[in-house]
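S.K.: dropping a prediction and its sequence here:
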Amino acid sequence: MTVLESRPGRGLLPRVLPPGLYSGRAKAIIERSALTYSRGWLVFLSGFVEPLFYLLAFQIGFGRLVAEVTGPDGQPMSYVAFVAPALLAASAMNGAVFDSTFGVFFKFRYDRTYDAMLATPIGPFDIALGEIGWAVLRGGLYALAFFGVMTGMGLVVSPWALLLVPVALLVSFAFAAAGMACATFLRSPSQFDFIQLAVVPMFLFSTTFYPLTVYPEVLRVVVQCLPLYHGVELTRGLSVGVLDVSMLGHLAYLLVLAVLGLYGTSRRLHRLLLR
C-alpha cells in the first residue's frame, strides 16, 4: 500500500508502508477471482478432465496389459490403483499452475489489475497471498473431484486416503507459490513455453506412471528433486495406508517450496509494482 506524504519543497510524494500492514486483505482478491470465474466455470474442467482421461485410459486399456505392480508396501497392487493417486497430485498441480502463471501474467502485464489494487489498502503481500490462495482453492477443487472419481472406481482402500485432499492442497500451494514467482519474470506470452517445458516432463517422470526403481541411479537423484515427485509419493503412500518417516521429508520439501515461493512472489511484486 502507498500513501502520500508532504515533503518540504517537493510536494506530495508516495511513501511505502511496512509490509506487515498488508496482511488480512487477501480474502477480497479470492472473492474477486471467484466472481470472475462464476460465469466461466467450464474453464475449471480443463485441469480435471486431462488426468481423468488418463485414468480411464489406464483402466480400460493399458491396465489390461499391466495387471499388477509393486506398491509402496512392497505388495502387489493393480496398476490403475498405482497411477490414480499420482494423477490426483498432478491434477492439483495443473489447477494451481494455470492460475498462478497464465492468469497472473495477463493481470500483471496487460490488464494492469494489480496497479488498480494498489490504489486501495491492498498491498503486494495481499496480492501474492490472494492469488496463491485462489490457485490453491482451484487445485483443491480438482483434487476433490478426482478423489470422488477414485472412490467411485473402488480405488480408495484405506482410511488414510482421506488425507489425499489435504495433501493435494499442499501440492497446490507449493506449485502456486513457485509458479507465481516465475510468472513475474515472464515478459511475453511466448515465454509460457518455458512453463510447459517444466510442467510436462515433471508430470511424465515424477514416478507418475512407474516407480523410482526403473531409473538409473543418476536419474533417480534428479527425479527426487522434482516437486511433483514428493506430492506423488505422499499421495501414493496414503492411498494404500503405508506410512513411513520419509513422508516427513516429502512434507517438509513442499512446505519449504511454498514458503519460499510466497516470499519470492511478494518481494518481486513489491519491486515491480512499487519501484
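M.R.: Sure thing, it's come through.
S.K.: C-alpha from now on. contacts and neighbour counts both.
M.R.: OK.
S.K.: excluding sequence neighbours, find me the nearest residue to P159.
M.R.: Distances taken as Cα to Cα, 6 or more residues apart in numbering place G241 nearest to P159, at 7.2 Å, with adjacent residues excluded.
S.K.: what segments of this protein are helices?
M.R.: Taking DSSP state H as the test, the helices found in the chain are 26-37, 45-57, 63-65, 79-97, 104-109, 113-117, 124-152, 164-183, 192-205, 217-224, 227-239, 246-273.
S.K.: looking at these, which is buried most?
M.R.: Most buried of the helices of the chain, by mean neighbour count (mean count of other Cα atoms under 10 Å): helix 79-97, with a mean of 29.
S.K.: mind giving me the packing neighbours of that helix?
M.R.: Secondary-structure packing of helix 79-97 (3 or more Cα pairs under 8 Å, 6 or more residues apart in numbering; DSSP states H and E): helix 45-57, strand 68-70, helix 124-152, helix 164-183, helix 227-239.
S.K.: and the direction of the last one versus that of helix 246-273, what angle?
M.R.: Angle, helix 227-239 to helix 246-273, by axes from the mean of the first three to the mean of the last three Cα atoms, to 10 degrees: 140 degrees.
S.K.: this is the other structure I want to compare:
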Amino acid sequence: MNTHAVSLPLRIVPTAMLSIRRPQRMIERSAYVYRRGWLILLSGFFEPLLYLLSIRVGLSALVGDIEMGGRTFSYDEFVAPGLMAAAAMNGAVFECTANVFYKIKHSKLYEAVLATPMSAGDVALGEIGGAVVRSGLYAIAFAITMWALGLVASPWMVLAIPAAMLIGFTFASLGMALTTFMRSWEDFEYVPAITLPLFLFSTTFYPLSQYGEWAWMVGLSPLYHGVELVRAADLGVWDGSIIGHIAVLVGLSVVGLAVASRRIERLLLT
C-alpha cells in the first residue's frame, strides 16, 4: 500500500478532528444552561415568522401566484419555506458566533473543557451540534406554524426538518470558524452585514429567474441552496439540482468544521 496516499488525508484533516470522542457532552451542557433561559432560544425564530405573517396578510394578494414545476402556488406558500430556512440559519448563527466568542475570550470555558479528556474537536463539533439542535427546534416550530396557516403544500414537508438541520450545520460550522478570527465585540457588526444580504438574495422572496444576470451571485449564497432544499420538500417539486444543493451544504459544513477545529486547537493549546 502506498503510505504517502494514506498519510496525505491525515495531513489535510486537522488533528483535532481525528480525536473527536465526546462532542455530546457539550450539547448536554448547552441543554442544561438553556433549561432556565429557554426563551432565549426563541429569539431568532420570531423575525422570519413576522415576515411570514406580514406577507400572508397583505403582500401575497398583491403579488399573485408563483409557478414552479408545472404547478401554481400562492406567494405565501412560495415564501414560507424560504423563511423556514432563514429561521434555521438564524438559530445556528446566534448559537455559534457571540456565544462562542464569549466562551473563548471571557468565560474561558473551553480552557476548562480541554483540561478534561475532551479535545478541541469535541468542543467544535459539540457546539456546532448544539446549534443544529437549535435550528431543528426552529424548523419544527416553523413547520407547525405553516401547517396551522394552511401553507404546507405536500406530505414531503417532513423532509424539510432534516434539510433545515443541514442548513443549521452549515451555518454553525462557518459561523464558528469565523468567530475564531474575531478579536473584539465590535467585529460582530459584520455578522448582520453578512447574514442580511444572504437573507434578501437567496430566492427567499423571488424565484431565481427574477434575478436575471445576477443569478450567478445568488448561487454563491449557502442559504440559497438551503432554501431550495426546504422549498422542494414543502412544495413536493423535485429535480436533479437537489443533489447539487446538498453537496454544496455538506462541503461547506466540512470546511467550516475543519477550520473551527484547527483554530480552537491553535488558540487554546498553543
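M.R.: That came in fine, so what should we check first? Since this is a predicted model, take the numbers as computed values, not measurements.
S.K.: how close are the two chains, by TM-score?
M.R.: TM-score for the superposed chains, counting by TM-score structural alignment, normalised by the length of the second structure: 0.92, backed by 256 aligned residues with a Cα RMSD of 1.2 Å.
S.K.: circling back: of all the helices and strands packed on helix 79-97 of the first structure, which one is nearest T213 of the first structure?
M.R.: Set against T213 of the first structure and scored by Cα to Cα, those come closest in strand 68-70, at 10.5 Å.
S.K.: and the gap between the equivalent of A96 of the first structure over in the second structure and G136 of the second structure?
M.R.: Aligned by TM-score structural alignment, A96 of the first structure pairs with A92 of the second structure. Using Cα to Cα, to the nearest Å, A92 of the second structure is found at 9 Å from G136 of the second structure.
S.K.: overlap in contacts, these two.
M.R.: Taking Cα atoms under 8 Å, 6 or more residues apart in numbering as the contact criterion, the common neighbours of A92 of the second structure and G136 are G168.
S.K.: what do we get in the second structure for G40 of the first structure?
M.R.: Alignment note (TM-score structural alignment): G40 of the first structure maps to G37 of the second structure.
S.K.: what about that match, how many residues nearby?
M.R.: 10 (other Cα atoms under 10 Å).
S.K.: W185 of the second structure now?
M.R.: By other Cα under 10 Å, neighbour count at W185 of the second structure equals 10.
S.K.: aligned partner of it in the first structure?
M.R.: Under the alignment (TM-score structural alignment), W185 of the second structure pairs with P189 in the first structure.
S.K.: so who does the residue nearest to the spatial centre of the second structure touch?
M.R.: When Cα atoms, centre = their mean is applied to the second structure, the residue found nearest the centroid is G168 (2.5 Å). Neighbour list for G168 of the second structure: 88-89, 91-92, 131-132, 135-136 [criterion: Cα under 8 Å, 6+ apart].
S.K.: would you mind giving those as a markdown table with distance to R263 of the second structure added?
M.R.: A markdown table is the format used below for the contacts of G168 of the second structure (distance: Cα to Cα, whole Å):
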| residue | distance to R263 of the second structure |
| --- | --- |
| A88 | 25 |
| M89 | 22 |
| G91 | 22 |
| A92 | 19 |
| A131 | 18 |
| V132 | 20 |
| S135 | 24 |
| G136 | 26 |
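S.K.: nearest to P222 of the second structure, of these?
M.R.: Using Cα to Cα, M89 is the member of the contacts of G168 of the second structure that lies nearest P222 of the second structure, at 9.7 Å.
S.K.: let me know the distance separating the closest residue to the closest one other than its chain neighbours from A143 of the second structure.
M.R.: Excluding the flanking residues, the one nearest M89 of the second structure by Cα to Cα, 6+ apart is G168, at 5.5 Å. Noted for G168 of the second structure: a distance of 15 Å to A143 of the second structure, by Cα to Cα.
S.K.: again with T180 of the second structure
M.R.: T180 of the second structure is 33 Å from A143 of the second structure, by Cα to Cα.
S.K.: ditto for G37 of the second structure
M.R.: Noted for G37 of the second structure: a distance of 23 Å to A143 of the second structure, by Cα to Cα.
S.K.: what do you get for A61 of the second structure?
M.R.: From A61 of the second structure across to A143 of the second structure, the span is 22 Å (Cα to Cα).
S.K.: now W38 of the second structure
M.R.: Separation of W38 of the second structure from A143 of the second structure (Cα to Cα) stands at 19 Å.
S.K.: and for G58 of the second structure?
M.R.: 21 Å.
S.K.: K105 of the second structure now?
M.R.: Going from K105 of the second structure to A143 of the second structure by Cα to Cα gives 36 Å.
S.K.: same deal with P23 of the second structure?
M.R.: According to Cα to Cα, P23 of the second structure stands 28 Å off from A143 of the second structure.
S.K.: try L166 of the second structure
M.R.: L166 of the second structure is 16 Å from A143 of the second structure, where distance means Cα to Cα.
S.K.: one more: Q24 of the second structure?
M.R.: The gap separating Q24 of the second structure from A143 of the second structure is 26 Å, by Cα to Cα.
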